[in-house]
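Novice: fold the following, please.
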Amino acid sequence: MPNQRLRESLLRNGFDFTQVAKATGVDPKTVERWITQNRTPYPRHRRAIAAMVREDESYLWPDALAPDTKKEITKSEVVQVYPHRHSVPQEVWAHLLDQARLNISILVYAGMFLTDNPSLIKLLRRKAEDGVKIRLLLGDPASREVARRSEEEGIGKGTLAAKVRNALAFFKPLADGSHAEIRCHKTTLYNSIYRFDDEMLVNTHVHGFMAAHAPVLHLRRLSGGDLFETYAESFQGVWDDAKPPKW
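Specialist: Next up is the predicted model:
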């Protein structure tokens, strides 16, 4: 079967066989076979192509690495584990926001703690003007999933929905100015995800606890690792099914 992931990644970034061949030092026919016959390039070629299309090697060639190697790389993707979200130092949040150059993606139900930063809107607007793609996924305040989570946290059936509406009002200026794309989702949210380029904070959700009191994984994407990519694909799946908010 053809390597559709490689084909689509090259098309998305505007690369043809000749350009890839020149970058990797091979014949264009070899590049064509990598795609049409799903041939696996040598490691040095995989690294070069992954850098060109800004994708992970394990995404483009899932079977290229030995299981033991992938396991070790995945372990190394975990930078830090925090027992609670409120344990994550503010310096970490500030650093991740500041260093983002390509992508800021946030998946929450409400994420009201973000609104405690009075300069956040201004910061995100400046990031967007510098070319950072900003995607915000909030819960649908009218959904059963948001109501259920509100009850599970012990804060009352309608409390979380009200928080979502407040968060939507807070972030609306970004959407109005085309500085961010905002969507609402109806998924059962197992984790909140905060992605900043190749780093990510994953706030796990625990039944009976508010998100602030649940653990957080700080992940850094590594070539050949699976952990970061798993959460990145999860975000994309929710994004694809989400709808624009009803302002």
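Novice: drop to CA atoms for contacts and neighbour counts, all remaining ones
Specialist: Noted.
Novice: hey, which helix is longest across the chain?
Specialist: helix 159-176 (DSSP state H).
Novice: what residues of that helix count as buried?
Specialist: 159, 160, 161, 163, 164, 165, 167, 168, 171, 172, 174, 175 (16 or more other Cα atoms under 10 Å).
Novice: among those, which one sits closest to residue 132?
Specialist: Relative to residue 132, the closest of the buried residues of helix 159-176 is residue 174; by Cα to Cα it sits at 12.9 Å.
Novice: can you add distance to residue 222 and give the buried residues of helix 159-176 back as a markdown table?
Specialist: Shown next, in a markdown table, are the buried residues of helix 159-176 (distance: Cα to Cα, whole Å):
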| residue | distance to residue 222 |
| --- | --- |
| 159 | 39 |
| 160 | 35 |
| 161 | 36 |
| 163 | 35 |
| 164 | 33 |
| 165 | 36 |
| 167 | 32 |
| 168 | 33 |
| 171 | 31 |
| 172 | 34 |
| 174 | 31 |
| 175 | 32 |
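Novice: from the contact counts, what lies against the longest helix of the chain?
Specialist: Judged by 3 or more Cα pairs under 8 Å, 6 or more residues apart in numbering; DSSP states H and E, the packing partners of helix 159-176 are helix 120-129, strand 133-139, helix 144-152, strand 181-185.
Novice: would you do the same for the sequence below? I want to compare the two.
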Amino acid sequence: MLPNASELIAAKARIGCAVRLGFADPECDHVMERDRLEQMGGTLPGRIRNALSMLGPLADTPGCEVALHTAHPHNSVFRFDVEMIVTPHLFRARGYQHPALYLRRLSPHGIFESFADQVEQIWGTATPFEIEEDRGPTA
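Specialist: The predicted structure follows:
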């Protein structure tokens, strides 16, 4: 775990790296469904809210966008230009039990492009997220 991850990402955004962080909307029915499937006892929405509250400098860093989506969370995708890590969500497994797949873009076709397209489609439905200074996170 990187306790200063938000500061590292903010520094990248300040030097020109485009950063987009998409989170499942903690109020979304799909989040509660995932919570039940992973047998998390109703804690997943709070875990998402906690992650959002830890954004620190990312919330107001130029070049960094944060948004919430309501798409069903079948996997998590972390994309870095021509590389990505995909963690497919397995039935009745918790997050740390999901495998991590390392993918590289080798052509304009294939599994990398399929996941990249999925990210773009979900991002296109996402709602910008902003932190209100005196009241905490809001959607």
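Novice: not counting sequence-adjacent ones, nearest residue to the aligned residue in the first structure for residue 49 of the second structure?
Specialist: Under the alignment (TM-score structural alignment), residue 49 of the second structure maps onto residue 165 of the first structure. Among residues not flanking residue 165 of the first structure along the chain, residue 141 sits closest, at 6.6 Å (Cα to Cα, 6 or more residues apart in numbering).
Novice: counting neighbours, what do you get for that neighbour?
Specialist: As a burial measure, residue 141 of the first structure scores 25 neighbours (other Cα atoms under 10 Å).
Novice: repeat that for residue 11 of the second structure.
Specialist: By the measure other Cα under 10 Å, the count of residues near residue 11 of the second structure is 15.
Novice: tell me the residue in the first structure aligned with it.
Specialist: Match for residue 11 of the second structure (TM-score structural alignment): residue 126.
Novice: again, but for residue 122 of the second structure
Specialist: By TM-score structural alignment, residue 122 of the second structure lines up with residue 238.
Novice: so who does its match touch?
Specialist: Counting by Cα atoms under 8 Å, 6 or more residues apart in numbering, residue 238 of the first structure makes contact with 185, 187.
Novice: tell me the counterpart of residue 39 of the second structure in the first structure.
Specialist: Counting by TM-score structural alignment, residue 39 of the second structure corresponds to residue 154 in the first structure.
Novice: can I take it that that match is in a helix?
Specialist: No: per DSSP: H, G, I helix; E, B strand; the rest coil, residue 154 of the first structure lies outside any helix segment and is coil.
Novice: chain center to stretch 136-145 of the first structure, what's the gap?
Specialist: 18 Å (Cα atoms, centre = their mean, to the nearest Å).
Novice: okay, now the alignment partner in the second structure of residue 194 of the first structure: neighbour count?
Specialist: In the second structure, residue 194 of the first structure lines up with residue 78, judged by TM-score structural alignment. Using other Cα under 10 Å, residue 78 of the second structure has 16 other residues around it.
Novice: equivalent analysis for residue 79 of the first structure, please.
Specialist: Residues near residue 79 of the first structure, counting by other Cα under 10 Å: 14.
Novice: what about it, which SS state?
Specialist: Taking three-state DSSP as the rule, one finds residue 79 of the first structure in the strand state.
Novice: OK, contacts around it?
Specialist: So residue 79 of the first structure contacts 217, 218, 219, 220 (Cα under 8 Å, 6+ apart).
Novice: closest to residue 122 of the first structure among these?
Specialist: Closest to residue 122 of the first structure, out of all of the contacts of residue 79 of the first structure and judged by Cα to Cα, is residue 218, at 25.0 Å.
Novice: output the residue interval of the second structure matched by the helix or strand hosting the closest one.
Specialist: Using DSSP states H and E, residue 218 of the first structure maps to strand 216-220. Under TM-score structural alignment, the match for strand 216-220 of the first structure in the second structure covers residues 100-104.
Novice: that stretch: which residues count as buried?
Specialist: Quick answer for stretch 100-104 of the second structure (16+ other Cα under 10 Å): 100, 103.
Novice: how many other residues sit next to the residue lying closest to residue 74 of the second structure once chain neighbours are set aside?
Specialist: Nearest residue to residue 74 of the second structure, sequence neighbours excluded (Cα to Cα, 6+ apart): residue 89, at 5.5 Å. The number of residues packed near residue 89 of the second structure is 21, by other Cα under 10 Å.
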